[in-house]
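**Q** below are the sequence and a predicted model for it; my questions follow.
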Amino acid sequence: MSLKNPGDRWGPVSQLLHWLIVLLLVAVATIGLLLDSLPRSPSSFWVYDLHKSLGLTLLLLAALRLGWRWFAGAPRPLPGTPRWQARIASTTHALLYAMIFAMPLSGWLYDSANGLRPLRWFGVVRMPKLTSPDQDLAELAISAHEWLFWVLVLLVTAHVAAALYHHVFLQDATLRRMLPGRGRTSGDVP
């Protein structure tokens, strides 16, 4: 069995990376939304550090996923998929990748420009600064980080809604192609 993506579904490596990224996005978003309610004191630094470390992990996994997609290819659109739907799906995927890269990079830029504490990935690997301390840049980066989050929320919502629409209403294999399992079902490519 090849780990690459066959023509009719996403392969196991693509599925694993997809679902790991989903879990990380949920964790990072949840922690990020809770950060404003925490005191900015040494007792809560570990939560900020966890948010940053998970964000950097997300960046790494997104790079791996994009590299794997280039290497392993993508399944063909389902037969009968209108061209406009395939274009919207491709555009949405590209925007999702862009946001998944932009979010951690804007956070890393904020952390670098803020210049307060060194950024350490899970307390082990000291990450390089992307820039020297600059409060104006730090404010721009954190503002971008927050706005990009809401754009990402909209894109993820559209992505999930489209997958559920295909699964529930069209009853095709769009969602099942990203789920583990080898059995073919109605709507799968023969």
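**A** Right, received. Where do you want to start? Numbering: from 1, shown residues only.

**Q** going forward, measure contacts and count neighbours with C-alpha atoms only.
**A** Noted.

**Q** now for Ser41, how many residues are close by?
**A** 8 (other Cα atoms under 10 Å).

**Q** got the contact list for it?
**A** Neighbour list for Ser41: empty [criterion: Cα atoms under 8 Å, 6 or more residues apart in numbering].

**Q** which ones are touching Gln171?
**A** Shown in contact with Gln171 (Cα under 8 Å, 6+ apart): Ser186, Gly187.

**Q** from Tyr165, how far out is it?
**A** 8 Å (Cα to Cα, to the nearest Å).

**Q** same deal with Leu20?
**A** 23 Å.

**Q** in stretch 90-97, which residues are buried?
**A** Buried residues in stretch 90-97, counting neighbours by 16 or more other Cα atoms under 10 Å, are found at Thr92, Leu95, Leu96, Tyr97.

**Q** buried sites along stretch 175-190?
**A** Under the neighbour-count criterion of 16+ other Cα under 10 Å, stretch 175-190 has Leu175, Arg176, Arg177, Met178, Leu179, Asp188 buried.

**Q** over to stretch 109-124?
**A** Here stretch 109-124 shows Leu109, Tyr110, Asp111, Ser112, Ala113, Asn114, Gly115, Leu119, Arg120, Trp121, Phe122 as buried, counting by 16+ other Cα under 10 Å.

**Q** what's the helix or strand Ala89 falls within packed up against?
**A** In this assignment (DSSP states H and E), Ala89 forms part of helix 83-114. Identification of packing neighbours for helix 83-114 by 3 or more Cα pairs under 8 Å, 6 or more residues apart in numbering; DSSP states H and E yields helix 45-72, helix 135-164.

**Q** here comes the other one, which I'd like you to weigh against the first:
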Amino acid sequence: MLIGNTAERFGFVTKTLHWLTLVLLIGSFTLAVSMVNMPFSPRKLEFYSWHKWVGVTIFLVVLLRLGWRLINPVPQPPQGTPPWQRRLAGWSHAALYAILIVMPVTGWIMSSALNLPVVYLGLIHIPSPFGVDRALGETMKVVHLSLAIALLTLVAVHVLAALYHHFVQRDDVLRRMLPWPARLKGTNAVNWKTQ
């Protein structure tokens, strides 16, 4: 099993953190959509708590991803990738990381400002330096929602780009991030048996 990245492939750690982030995002958005439409109840408060816990976990996983990326650079784009695609990929990845860090922070500020403290996993109280401030809380609510829309848009672009590489460019951009080894065909294929 390849733990770290190589010039051609993503390693186990990068793949695990990538797909874990996706699973957490799906959970977070599912909770968010569900809890907004619920009548006020203990169940709704429970969903809010879980949503906050997932948000904090996403924040921590993304920090871990960035740290790993600093010491373990990602594989190079396939040969022949136009410079504009390289730049666009770099910008979109940077934007994804930025939103995945800033969004949980805005949720934390919003909750704290609206006097709904964040207690991670029901054990660790994450204090806010801002105190209770309804105006700040309402502003952060708008920012948090706007970031959610931006994140969904960027994730859609990310998925479409991966599918474009797979079905149009017919390169290994998508396949090398899959969580399982793939038997590939064609001249760009990686022989997984030898790796």
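**A** Looks like it arrived, so ask away. None of these values were measured; they are calculated from a predicted model.

**Q** TM-score for the pair, please.
**A** The TM-score (TM-score structural alignment, normalised by the length of structure 1) is 0.93; 189 aligned residues with a Cα RMSD of 1.7 Å.

**Q** ok, back up a step: mind putting the helices and strands packed on helix 83-114 of structure 1 in TSV, distance to Leu38 of structure 1 and mean neighbour count included?
**A** Output for these, formatted as TSV (distance: least, Cα to Cα, whole Å; neighbours: other Cα atoms under 10 Å):
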stretch	distance to Leu38 of structure 1	mean neighbour count
helix 45-72	9	17
helix 135-164	17	16
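
**Q** give the contact list for the nearest residue to Ser112 of structure 1 once chain neighbours are set aside.
**A** Leaving out its chain neighbours, the residue that sits closest to Ser112 of structure 1 by Cα to Cα, 6 or more residues apart in numbering is Lys129, at 5.0 Å. Listed by Cα under 8 Å, 6+ apart, the contact partners of Lys129 of structure 1 are Leu109, Ser112, Ala113, Leu119.

**Q** same question for His144 of structure 2.
**A** Neighbouring residues of His144 of structure 2 by Cα under 8 Å, 6+ apart: Met103, Thr106, Gly107.

**Q** can you tell me the SS state at Asp188 of structure 1?
**A** Put simply, Asp188 of structure 1 is coil when judged by DSSP: H, G, I helix; E, B strand; the rest coil.

**Q** just the buried ones from the contacts of His144 of structure 2?
**A** So, by 16+ other Cα under 10 Å, the buried ones in the contacts of His144 of structure 2 are Met103, Thr106, Gly107.

**Q** roughly how far does the residue most central in space within structure 1 sit from Gly107 of structure 1?
**A** Of all residues in structure 1, the one closest to the mean position by Cα atoms, centre = their mean is Ile100, 4.1 Å from it. Noted for Ile100 of structure 1: a distance of 12 Å to Gly107 of structure 1, by Cα to Cα.

**Q** separation between Leu174 of structure 2 and Arg9 of structure 2?
**A** Distance, Leu174 of structure 2 to Arg9 of structure 2, using Cα to Cα: 11 Å.

**Q** ok, how many other residues are close to Asp36 of structure 1?
**A** Neighbours around Asp36 of structure 1, by other Cα under 10 Å: 9.

**Q** what do we get in structure 2 for it?
**A** Counting by TM-score structural alignment, Asp36 of structure 1 lines up with Val36 in structure 2.

**Q** how near is its match to Leu70 of structure 2?
**A** Val36 of structure 2 sits at a distance of 37 Å from Leu70 of structure 2 (criterion: Cα to Cα).

**Q** what does Leu147 of structure 2 give?
**A** Going from Leu147 of structure 2 to Leu70 of structure 2 by Cα to Cα gives 25 Å.

**Q** what's the answer for Ala89 of structure 2, then?
**A** Using Cα to Cα, Ala89 of structure 2 is found at 17 Å from Leu70 of structure 2.
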